[in-house]
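[1] below is the sequence, then the predicted model.
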Amino acid sequence: MAKLSIEDLKRIKEREMARMSLREGEHRAKIVVHMGTCGIAAGARKVMEAFLEAVSESGARDVVVTQSGCAGLCNREPMATVEIVEKAPIKYVDLNPEKAKRIFQEHIQGGHVVEEYALGRGSESTAG
């Protein structure tokens, strides 16, 4: 195995810090991928990867991607909830990586709910 230089370590640190910022910190939007056993079996890991990739590729620093357990609708997995500050959360169902990228582009970046994948809107809002 090759030895790492100080520059290599700095690059690794920067890359990992950027990845961590996708899970923590101040945010305008939060994407929660439901990763219970049923969700994982239905493909939630690939959906999570697609959201993380979309956020990373866009350079967005105000979007957090995280996970939770089962949302209680096993037959509609993979699922994700999108929470935008001061707006009702939207629960998306029957997801795959392509749908996740579309949700990111249209809802997170564009501000338009992708109605055909949305199960419903929550009654609570996330205050900033």
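    Done, it's in.

[2] can we go C-alpha only for contacts and neighbour counts from here?
    Will do.

[3] please identify the buried residues of the helix or strand harbouring Glu14?
    Glu14 is part of helix 6-21, with elements assigned from DSSP states H and E. Buried positions in helix 6-21, judged by neighbour count with 16 or more other C-alpha atoms under 10 Å: Arg19, Ser21.

[4] run through who's touching the helix or strand following that helix.
    Sequence order places strand 29-34 as the next helix or strand after helix 6-21, per DSSP H and E. For strand 29-34, the external contacting residues (C-alpha atoms under 8 Å, 6 or more residues apart in numbering) are 44, 47-48, 51, 62-71, 78-85, 108.

[5] try it against this one:
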Amino acid sequence: MGKITIEDLKKIKEKTAGIVSQREGKATVTIRVHMGECGIAAGSRDVMTALLEARAEAHRSDIMIVAAGCVEKCRNEPMITIEEKEKATVQYGNLNPEKARQIFTGHILDGRVQENFLMSGD
């Protein structure tokens, strides 16, 4: 095994930053990707991957992305639920990786609810 470089250490730090934020309760946003049987069959794994990539590209360790169970709205899968501190919980449905990235950029980074993908809000 070769020597570990500074770049290797930076990559490890980036990968673990989200996990540490989650454990310490520093997350300001939680994105729940619903991964019940229907969600997985409809493509929620690809949605999860797109969101994880978008978070990494944005260098945002305060955003927690987690797998969640079924919410019994199968016809709307793949779905995500976004929970932000001091804001209403929002659900988006009938997603694909491209729509998930639009939601990440528009809702999470720019603070604009993406009404064209919106399911419900509290």
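    Thanks, I have it. On a predicted model such as this, the values are computed, not experimentally measured, just so you know.

[6] what's the TM-score here?
    Superposed pair, TM-score by TM-score structural alignment, normalised by the length of the second structure: 0.87. Supporting alignment: 120 aligned residues with a C-alpha RMSD of 2.0 Å.

[7] can you tell me the SS state at Phe104 of the first structure?
    At Phe104 of the first structure the chain is in helix, as set by DSSP: H, G, I helix; E, B strand; the rest coil.

[8] can I assume it is in contact with Phe51?
    Yes. Using C-alpha atoms under 8 Å as the test, Phe104 of the first structure is close enough to Phe51 to be in contact (7.0 Å).

[9] between the two, what contacts are shared?
    With C-alpha under 8 Å, 6+ apart, Phe104 of the first structure and Phe51 have no common neighbours.

[10] rewinding a little: buried ones among the contacts of strand 29-34 of the first structure?
    Buried among those (16+ other C-alpha under 10 Å): 44, 47-48, 51, 63-67, 70-71, 78-84, 108.

[11] how about Arg19 of the first structure, what does it touch?
    Ser56.

[12] now for Arg23 of the first structure, how many residues are close by?
    As a burial measure, Arg23 of the first structure scores 17 neighbours (other C-alpha atoms under 10 Å).

[13] let me see the contact set for it.
    Arg23 of the first structure touches Val64, Val65, Thr66, counting by C-alpha under 8 Å, 6+ apart.

[14] secondary structure class for the counterpart of the second one in the second structure?
    Residue-level alignment of Val65 of the first structure against the second structure, with TM-score structural alignment as criterion, gives Ile65. Judged by three-state DSSP, the three-state class of Ile65 of the second structure is strand.
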